[in-house]
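Undergrad: The sequence and its predicted three-dimensional model are supplied below.
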Amino acid sequence: MNLPCTFKSENVHIYKNFEYKYLNWEITGIFIRKHFFEAKMDSNSLIDLNIYLYKVDFVNIFFKNKYIYNNIKILEISNSNIAYNSLKFLLLFPNLKKLKITNNNILYSEVNNIFETNMSIVSFEFEGIQMPSLKNFLQFIKSMKNLKNLSIKYQFGRNTLAFSEIEEFFRSEIDYFSFISCEDIHMGVFLLSVFSVKHNIELTSSCELGNLKANFSYDGFKNIRSIKISSIKIDETAINVFENLRRLERIELQPSEHLPIHFYKLFSSSCIYNLKVVILRGMKIVNIDIIFFSKSKNLEILEFNECHFNNISYIYFAKTKLIYLKLLEFLSYDCRFSKDFYDFLNEEYSENILHFEMNEIYY
């Protein structure tokens, strides 16, 4: 049997939980092993292929068998050498849905900035310690015209991009955006300047939260449902940063350090928000924060992780203030409550709702 594809490598795996249990192939080097004997089984029986390439010298990818070529849905390349101009070949699969590039060495070459338009990829993930120039990288991403989910984990290094270069890119709409990099303080902000996110944002960055105010004020972000932000700096520039996010249902926030600004100041005092889940880590909580939570009539989950409570009045934690609450959770190894506060919470909430995970609960 001829191999359906050619690679410059000995580390190629094609795997899939196929619709039929006997259809499970493994390719290692040039050997094909069938885990279940079947008299008749050929490549035309394969559907929804996932392909994983590991430690390859990637120059081109070519499939002799057009059926396989047309049925690749997920392609992942990791720990490989990829010529920058070879990225264009990844956009040619007509039915590819997910593309993942992990820990690769992207080799610089004479850059061809023209990429074929791809209409099939809906999910792109990039993880690594090195990437091409941000402008060229954006051109590659922007060629995926139906992209819905974008995830970038960037371990170190800095990229700069002038505002004039950002203006070259029209904002495109995606559903999910994830960016993780504690070293590069600008890239996450830049990327949010060229995308509008409809539903979920996850951001881990050492940038200042206030730098995102212009992005969150843009109408393309007003329907966001969920935000998870960590390792970020929060100061006075972040006041009202979430003002425009009236449909926000879930927020998880962890600043890089204890800062004087309080949670409620991140929202507009003149608006009612529809928060259902609030998870705060390492923040100082004051009475006005609890009053703000109580205004969210649909609040179901309220979690405080390593938070400090400054002169909290018990009455604001009354069940009548948080009537739809299904989980009230306190997690801490350093903070403690007064015994009176602890007793009050236990009187107000059943054990199904109230949960403590602390070294010492009260003093």
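TA: Done, it's in.
Undergrad: Could you use CA atoms for every contact and neighbour count after this?
TA: Will do.
Undergrad: Wait, a helix at Tyr52?
TA: No. Using DSSP: H, G, I helix; E, B strand; the rest coil, the assignment for Tyr52 is strand, not a helix.
Undergrad: I figured it hits Lys73, correct?
TA: No. Applying Cα atoms under 8 Å, one finds Tyr52 not in contact with Lys73, separated by 11.3 Å.
Undergrad: Please identify which of these two sits among more neighbours.
TA: Under the neighbour definition other Cα atoms under 10 Å, Tyr52 and Lys73 were set side by side, and Lys73 has more, 20 against 16.
Undergrad: another structure for you, compare them:
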Amino acid sequence: MEFRDLKKQYQVLKERMDKAVIEVMTDCNFISGRQVKELEEKLASYVGVKHCITCGNGTDALSMMLMAWGIGEGDAVFVPDFTFFATGEVVSFEGATPVFVDVDSDTFNMDPVSLEKAILAVKAEGKLAPKVVIPVDLFGLPADYDRINEIACRYGMKVLEDAAQGFGGVYKGRRAGSLGDAATTSFFPAKPLGCYGDGGAIFTNDDQEAEYLRSIAVHGKGSFKYDNVRIGWNSRLDTIQAAILLVKFDAFIEYELEDVNKVASWYTEVLKDKVKTPVVPEGCYSSWAQYTIQVKNEEERTALQQKLKEQGIPTMVYYPKPMHEQTAYKDLNQYIECPVTKRLCRTVFSLPFDGYKQKNDIHSICNIVEV
């Protein structure tokens, strides 16, 4: 069994996918072809923002937005302790300091109470200026943006939504990608909307930010290719990946998003009395990047994973180590404790999941999950 069946997805989309890729190769417009602009317009409209700027990957997207806001040395940026390393890494890359915040045990997303506690700790020390909050829409579920935005506003901070796992999710009538002052996403193949390589995008309603982001994505370009008005990067989504994403995006909105929610409901129906299953709060809609359960302890997790492996069923642990325990951050000041994150790192694991799984597949998996 595939953990996320991208092979099956390709077989379903093969005719349209092959045609789209061959068209790019026939036209030989591999960089900044028309498909890139078409994708940006479609994604901006879907999310409900004015601008979508595509780029090389989701990590670049985060870094570029921090650059646009002038984040650097002496600034504090608050990120969840329980997430992938890139969200903290980009802060350090810009010369700022990541401050790790605990998460909610039900949703896995940034805990607003812990966030405010961390902000107050930083302010009390007086060495760093709190500037940005980066909530992560983990496993497909948007974070608690009403509370996070209110806290950020009260302390004069911006909110950068990391929607790499949350694209397609909804929070109180608004789509992921529109929930902060700006947002980013990733098109890594296993993401809810993924390409066949790396890719990313930034969402903003600010015209000046959009102009700046488009410039730094192409070597600080000004009015034409050889007019360089600032120091920039080379971070572009290539045309083949854009063509792939256009095909996948149609499938995503036509049936995939609905199907992953159906598969999640099958899991929850069977597992809710066996283990702690994911929680989707009222007013939210998840795009289900992963289906992640919680068990009692690490020993129980190891035993269950082994039972599933013996039956040819793969599992994954997202994430086995808190951000603040990564070797790269061994010398970084930890302003607050993150006990929920520490517990989750020992007790969560993710089951095979995608919209192409059948009900009997899910029941076969669940029958092995006996604790």
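TA: Thanks, I have the structure now. Because the structure is predicted, anything quoted here is derived from the model rather than measured.
Undergrad: Please state their TM-score.
TA: The TM-score (TM-score structural alignment, normalised by the length of structure 1) is 0.24; 131 aligned residues with a Cα RMSD of 5.6 Å.
Undergrad: For the nearest residue to Cys5 of structure 1 once chain neighbours are set aside, the count of nearby residues, please.
TA: Spatial nearest neighbour of Cys5 of structure 1, chain neighbours left out: Phe63 (4.4 Å); criterion: Cα to Cα, 6 or more residues apart in numbering. When neighbours are defined as other Cα under 10 Å, Phe63 of structure 1 has 14 of them.
Undergrad: ditto for Glu357 of structure 1
TA: 12.
Undergrad: List the buried residues in the helix or strand hosting it.
TA: Counting by DSSP states H and E, the element that carries Glu357 of structure 1 is strand 354-358. By neighbour count on 16 or more other Cα atoms under 10 Å, the buried set for strand 354-358 of structure 1 is Leu354, His355, Met358.
Undergrad: May I see these arranged in TSV, with distance to Glu329 of structure 1 as well?
TA: Below are the buried residues of strand 354-358 of structure 1 laid out as TSV (distance: Cα to Cα, whole Å):
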residue	distance to Glu329 of structure 1
Leu354	6
His355	5
Met358	10
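Undergrad: can you give me the helices for structure 2?
TA: Applying DSSP state H to structure 2 gives helices spanning 6-27, 34-47, 58-68, 86-93, 112-125, 145-154, 207-216, 239-251, 257-271, 298-310, 339-347, 359-368.
Undergrad: Throw the ones you listed into CSV and include distance to Cys284 of structure 2 and mean neighbour count, thanks.
TA: Shown next, in CSV, are the helices of structure 2 (distance: least, Cα to Cα, whole Å; neighbours: other Cα atoms under 10 Å):
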stretch, distance to Cys284 of structure 2, mean neighbour count
helix 6-27, 26, 14
helix 34-47, 15, 18
helix 58-68, 23, 23
helix 86-93, 23, 20
helix 112-125, 17, 17
helix 145-154, 11, 16
helix 207-216, 28, 18
helix 239-251, 21, 22
helix 257-271, 12, 18
helix 298-310, 28, 15
helix 339-347, 22, 20
helix 359-368, 24, 14
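Undergrad: of those, which approaches Ala183 of structure 2 most closely?
TA: Evaluated over the helices of structure 2, closeness to Ala183 of structure 2 peaks at helix 58-68, with 8.2 Å, by Cα to Cα.
Undergrad: doesn't Thr6 make contact with Ile27 of structure 1?
TA: No. Here Ile27 of structure 1 lies out of contact with Thr6, judged by Cα under 8 Å, at a distance of 11.7 Å.
Undergrad: How about the secondary structure of Leu138 of structure 1?
TA: helix.
Undergrad: how far away is it from Lys98 of structure 1?
TA: Applying Cα to Cα, to the nearest Å, the value for Leu138 of structure 1 to Lys98 of structure 1 is 17 Å.
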